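> Turn this into a model:
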Amino acid sequence: MTETEAIAWLQAQLHVSRETLEALEAFVAFLKREAESQNLISASTLDHIWSRHIVDSAQLLMFANNSAPQSNWLDLGSGAGFPGLVIALLTNHHVTLVESRARRIDYLQRAVEMLDLTHRVKVAGVTLERLETAPFSVISARAFAPLPKLFDLAARFATNNTLWLLPKGRNAKAEWESAQALWDGNFQVMDSVTDQEAGILVGTLLGKRKNRTIVETQGQEE
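All right, here's what the predicted structure looks like:
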């Protein structure tokens, strides 16, 4: 997908307005300036931000219920703002960006102010372990942690109805199959529009499986 194709995809699939495209353009320009002084994204993707990062983030909205404008969205390990800031620019969701690295926190706070999103976007500048427990409608995480660890850290922010949107690259299916030994949930692996070999885990988490110990009683009498 070229940069031109990425912008066309946003307009055709998500009906992104000219005004919102201008906001995304301002964000991309801001990111490129900041990337000169800190390693926000891979240098190899600087010339492909629209396809590798903007659309890669925006495609999550194809699986979300965007008819609920007051939904609370939790984005784990927001880093350069993907997908959380893109989601905030494209929707009316209230978004909490979780980021613990000092320079990234400062960058995100300035980005939120520059994009005039302070009324809907909160930068939680702490580790996830220190974030106050609260229920969220949607939880997203892009390259945050392996699935079992991600669930261990974030399950307390979810209900059985919370939608998890987890871009997991080419290991999406294998990660979910492995995680099912410990966790119960209903997840599907959806195709990514930016990488035909990558997958996005979409679904709900029901909780941790209980360990069952089978006690052998052969030869014992009541």
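
> For the rest of this, base every contact and every neighbour count on C-alpha atoms.
OK.

> For residue 60, see how far away the residue lying closest to residue 206 once chain neighbours are set aside is.
Of all residues not flanking residue 206 in the chain, residue 185 sits nearest, at 4.8 Å (Cα to Cα, 6 or more residues apart in numbering). In this view, residue 185 and residue 60 are 19 Å apart by Cα to Cα, to the nearest Å.

> who's more crowded, the two?
residue 60 (19 against 16; other Cα atoms under 10 Å).

> Proceed likewise with the subsequent sequence, for comparison:
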Amino acid sequence: MARLEALIAALIEENQRQNLISRPSEAQMWVRHIADSAQLLRFVPRETISRPWLDLGTGAGFPGLVIAAMRPDWQIVLVESRARRVEWLERMVHELDLGNCRVEGQRLELVEPFRASVISARAFAPLEKLLSLSAPFSTKATTYLLPKGRSAAQELQAMPRKIRRMFHVEQSLTDEEAGIIVSK
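Next up, the predicted model:
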């Protein structure tokens, strides 16, 4: 809990320098960002994961930093290409003493592929592009956790049937109008 509180305090301070999150969401930090990230843990199919959790376009660190703080026994890889955000993420990994977390400060296409147990992405890219870019990191056993907000059902429905059968939409616990695309 102390790590999450420290993350919130640092995020609010850094948000004055760079736009990490919307200003109005600062007041709802616990629900809008922390709980929204933490809720993804309910979809992880095993108590421990054998390969890293890959968080794409992690931005301000959601959900990756939250997962790393809550599950120090799991390896978390944050991918972010924007230099200022990479600096922020690296500073948070150091300040929060998240030895289980590393930052890849480059575009996903340039990251050396590895097999991920979980792939998450919050506001990273449309579903079709996200699946294409993340393919080198996934296996049949990889769990995808993709908070898509209000567009989740529509994005999934727009995919070819073969893809639609591999995923379903779960209701967000933090926003009754939002959905999370989850692999089956």
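
> which one's the longest strand in the second structure?
strand 143-149 (DSSP state E).

> quick one: that strand aligns where in the first structure?
Using TM-score structural alignment, strand 143-149 of the second structure lines up with residues 163-169 of the first structure.

> Now do the longest helix out of those in the first structure: which elements does it pack against?
The residue-count maximum for a helix in the first structure (DSSP state H) belongs to helix 18-34. On a contact count with 3 or more Cα pairs under 8 Å, 6 or more residues apart in numbering; DSSP states H and E, helix 18-34 of the first structure meets helix 84-90, helix 102-114.

> could you point out which element follows that helix?
helix 49 (DSSP states H and E).

> Give me the mean deviation of that following helix from the second structure.
Following the fit onto the second structure, the mean deviation recorded for helix 49 of the first structure is 0.7 Å by mean Cα distance after the TM-score superposition for the first structure.

> Would you mind measuring from the aligned partner of residue 67 of the first structure in the second structure to residue 94 of the second structure?
Residue 67 of the first structure maps onto residue 47 in the second structure, with residues paired by TM-score structural alignment. Separation of residue 47 of the second structure from residue 94 of the second structure (Cα to Cα): 26 Å.

> Could you do residue 114 of the second structure as well?
23 Å.

> Next: residue 37 of the second structure.
For residue 37 of the second structure, the distance to residue 94 of the second structure - Cα to Cα - is 20 Å.

> Tally up the residues packed near the residue nearest to residue 40 of the second structure when sequence neighbours are not counted, please.
Closest residue to residue 40 of the second structure in three dimensions, ignoring its sequence neighbours and counting by Cα to Cα, 6+ apart: residue 145, at 6.8 Å. By the criterion of other Cα under 10 Å, residue 145 of the second structure has 23 neighbours.

> Test my guess that residue 145 of the second structure contacts residue 180.
Yes: between residue 145 of the second structure and residue 180 there is a contact under Cα atoms under 8 Å: 6.7 Å.

> residues in contact with residue 43 of the second structure?
Applying Cα atoms under 8 Å, 6 or more residues apart in numbering to residue 43 of the second structure gives the contacts 145, 182.

> go with 10 Å
Residues near residue 43 of the second structure by Cα atoms under 10 Å, 6 or more residues apart in numbering: 118, 143-145, 170, 182-183.

> Comparing residue 47 and residue 94 of the second structure, which shows the higher neighbour count?
Counted by other Cα under 10 Å, residue 47 of the second structure and residue 94 do not tie: residue 94 has more neighbours, with 13 against 7.

> Just tell me what the more buried one corresponds to in the first structure.
In the first structure, residue 94 of the second structure lands on residue 113 (TM-score structural alignment).

> Relative to residue 104 of the first structure, how far out is that match?
Taking Cα to Cα, one finds residue 113 of the first structure at 14 Å from residue 104 of the first structure.

> for residue 50 of the first structure, same thing?
20 Å.

> Counting neighbours, go ahead and name the busier of those two.
residue 50 (24 against 20).

> wait, that one sits on residue 4?
Yes: the pair residue 50 of the first structure / residue 4 is scored as a contact, 8.4 Å apart, by Cα atoms under 10 Å.

> Could you list which residues are in contact with the residue nearest the centre of the second structure?
Taking Cα atoms, centre = their mean, the centroid of the second structure lies closest to residue 63, which sits 3.8 Å from it. For residue 63 of the second structure, the contacting residues are 33-40, 55-56, 78, 120-122, 147, by Cα under 10 Å, 6+ apart.

> how about it, what's its partner in the first structure?
So, by TM-score structural alignment, residue 63 of the second structure is matched to residue 83.

> Show the buried residues in the contacts of residue 63 of the second structure.
33-34, 36-38, 40, 55-56, 78, 120-122, 147 (16 or more other Cα atoms under 10 Å).

> ok, the most far-flung residue of the second structure relative to its centre to residue 114 of the second structure distance?
No residue in the second structure sits farther from the centre than residue 161, which is 25.4 Å out by Cα atoms, centre = their mean. Per Cα to Cα, residue 161 of the second structure is found 27 Å from residue 114 of the second structure.
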